[in-house]
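> Could you look at this predicted model? Sequence included:
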Amino acid sequence: MSVKTIEELFIHELSDVYSAEKQMTKALPRLARAAEHPKLVAAFQAHLEETEGQIERIDQVVELLGIRLKRIKCAAMEGLVEESKDVIDSIPAGPLRDAALIGGAQKVEHYEIASYGTLAALAKQLGYKDALKLLLETLEEEKATDEKLTVLAEQGGNQRAAAERKAA
């Protein structure tokens, strides 16, 4: 990564999160199939649609600014997706797997919150007002998704996993 200016840093970070979002469009259907609780399945399915909209917003930023994204693969998201595959392969379907999937999904959301927060700060510094609005819209969606996952965990996901352990 050879970045020498704040503009190049913005493009690099935008390229990275674009790759992350693309990877999530492939991972979310797998997560939905692996989840057992209907609310978690629905959350993964809804987030897929939201992620597709976030990719469209990145495309809008690219068009607005007349920039080209770099062809890079987000290594952080690649690792998080790999962790989710390990969860699916190593934990039998049920409440414990659901609890692990929620935790993994929140790791993803926290990464995306950090990424979009960074991009918004850079856009503000660079005076990219229209791009900033789009990035902040996505940032708020990511925060809302994280909150929804917290509610899923607190309203039974973790309790069901604990009850399953006691029954064993």
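Arrived safely, thanks for sending.
> Every contact and neighbour count from this point should use C-alpha atoms.
OK.
> And the helix or strand hosting I11, what does it pack against?
In this assignment (DSSP states H and E), I11 forms part of helix 6-34. In terms of contacts (3 or more CA pairs under 8 Å, 6 or more residues apart in numbering; DSSP states H and E), helix 6-34 is packed against helix 38-65, helix 75-90, helix 95-126.
> Show me which positions of it end up buried.
By 16 or more other CA atoms under 10 Å, the buried positions in helix 6-34 come out as 9-25, 27-28, 30-32, 34.
> cool, stretch 57-69 as well?
57-58, 61-62, 69.
> Mind putting these into JSON lines with distance to A75?
Listed next are those as JSON lines, based on distance: CA to CA, whole Å:
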{"residue": "R57", "distance to A75": "22"}
{"residue": "I58", "distance to A75": "19"}
{"residue": "V61", "distance to A75": "22"}
{"residue": "V62", "distance to A75": "22"}
{"residue": "L69", "distance to A75": "16"}
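> Below is an additional structure, to be compared with the one above:
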Amino acid sequence: MNTTKTNFSKNGELKTAPKNQTTSTSKMKSSQLMKLFEDELKDIYWAEKALTKAIPKMIKKATSEKLIEALTSHLTETEEQANRLEQIFKILGKKPEAEKCEAMAGLMKESEDIMEACEPGAMRDAGIISAAQKVEHYEIASYGTLSQFAHTLGLKDAVKLLDATLNEEKQADVKLTEVAVDAINMEAAEKKA
């Protein structure tokens, strides 16, 4: 059995490498990491689609103009993030498929509970920010992991798309902190329970 693969160096010289030290694209496409990557894509795709329905509920319950503005801006980004995931499925030669993300479903349920439990105004706005930041942190972890998987798998175009979304998620988290610190948390702290 032949265990070497014939290659040519940049200067045209014949070189050989043991077959087990080379990684082909077809091996990567059928690897365990690729399966995990695809599963995680389905998970976050479901999450982004679900968030396009959850964020408008937060906007409707919010009272701070700055919070409404931040959430509205991020809703537009979330729709684009779902589109980017569809592009990644296309890169993989797969049809976009969503698989329920139990973690995100739990975070969204918690968000609904917080909005119901808090009285309207600064208290509810602070609760919305708390819930939204939990979502952002989950997304940051997910996109960071997916980017590293894509990098390892040699999916350069996917890495670019994932990194663009990762940066947006980080900025959304920063913006939510700014909104909370600027006024909402202090206003909620000053009101009697």
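Happy to help now that I have it. Small disclaimer: the values here were computed from a predicted structure and weren't measured.
> ok, back up a step: what about the helices and strands packed on helix 6-34 of structure 1, which gets the closest to L134 of structure 1?
helix 38-65 (6.3 Å; CA to CA).
> mean deviation (superposed) between that closest one and structure 2, please.
Following the fit onto structure 2, the mean deviation recorded for helix 38-65 of structure 1 is 0.8 Å by mean CA distance after the TM-score superposition for structure 1.
> ditto for stretch 18-31 of structure 1
Using mean CA distance after the TM-score superposition for structure 1, the mean distance for stretch 18-31 of structure 1 is 0.4 Å.
> For that stretch, grab the matching residue range in structure 2.
The aligned range for stretch 18-31 of structure 1 in structure 2 is 45-58, by TM-score structural alignment.
> for stretch 104-124 of structure 1, same thing?
Under TM-score structural alignment, stretch 104-124 of structure 1 corresponds to residues 131-151 of structure 2.
> And what about E36 of structure 1, helix, strand or coil?
coil (DSSP: H, G, I helix; E, B strand; the rest coil).
> Report the contact partners of it.
Counting by CA atoms under 8 Å, 6 or more residues apart in numbering, E36 of structure 1 touches 93-95, 98.
> what does T72 of structure 2 give?
T72 of structure 2 touches 55-56, 59, counting by CA under 8 Å, 6+ apart.
> mind checking what it lines up with in structure 1?
Per TM-score structural alignment, T72 of structure 2 is aligned with Q45.
> Tell me how far that match lies from R33 of structure 1.
The gap separating Q45 of structure 1 from R33 of structure 1 is 10 Å, by CA to CA, to the nearest Å.
> try K70 of structure 1
Distance from K70 of structure 1 to R33 of structure 1, by CA to CA: 32 Å.
> Kindly report the same for Q125 of structure 1.
41 Å.
> so who does the spatially closest residue to T6 of structure 2 that is not a sequence neighbour touch?
Nearest residue to T6 of structure 2 in three dimensions, chain neighbours excluded: T16, at 5.0 Å (CA to CA, 6 or more residues apart in numbering). Residues in contact with T16 of structure 2 (CA under 8 Å, 6+ apart) are 4-7.
> Ok, A126 of structure 2 next?
A126 of structure 2 touches 180, 184-185, 188, counting by CA under 8 Å, 6+ apart.
> One more pass at 7 Å, please.
The contact partners of A126 of structure 2, by CA atoms under 7 Å, 6 or more residues apart in numbering, come to 180, 184-185.
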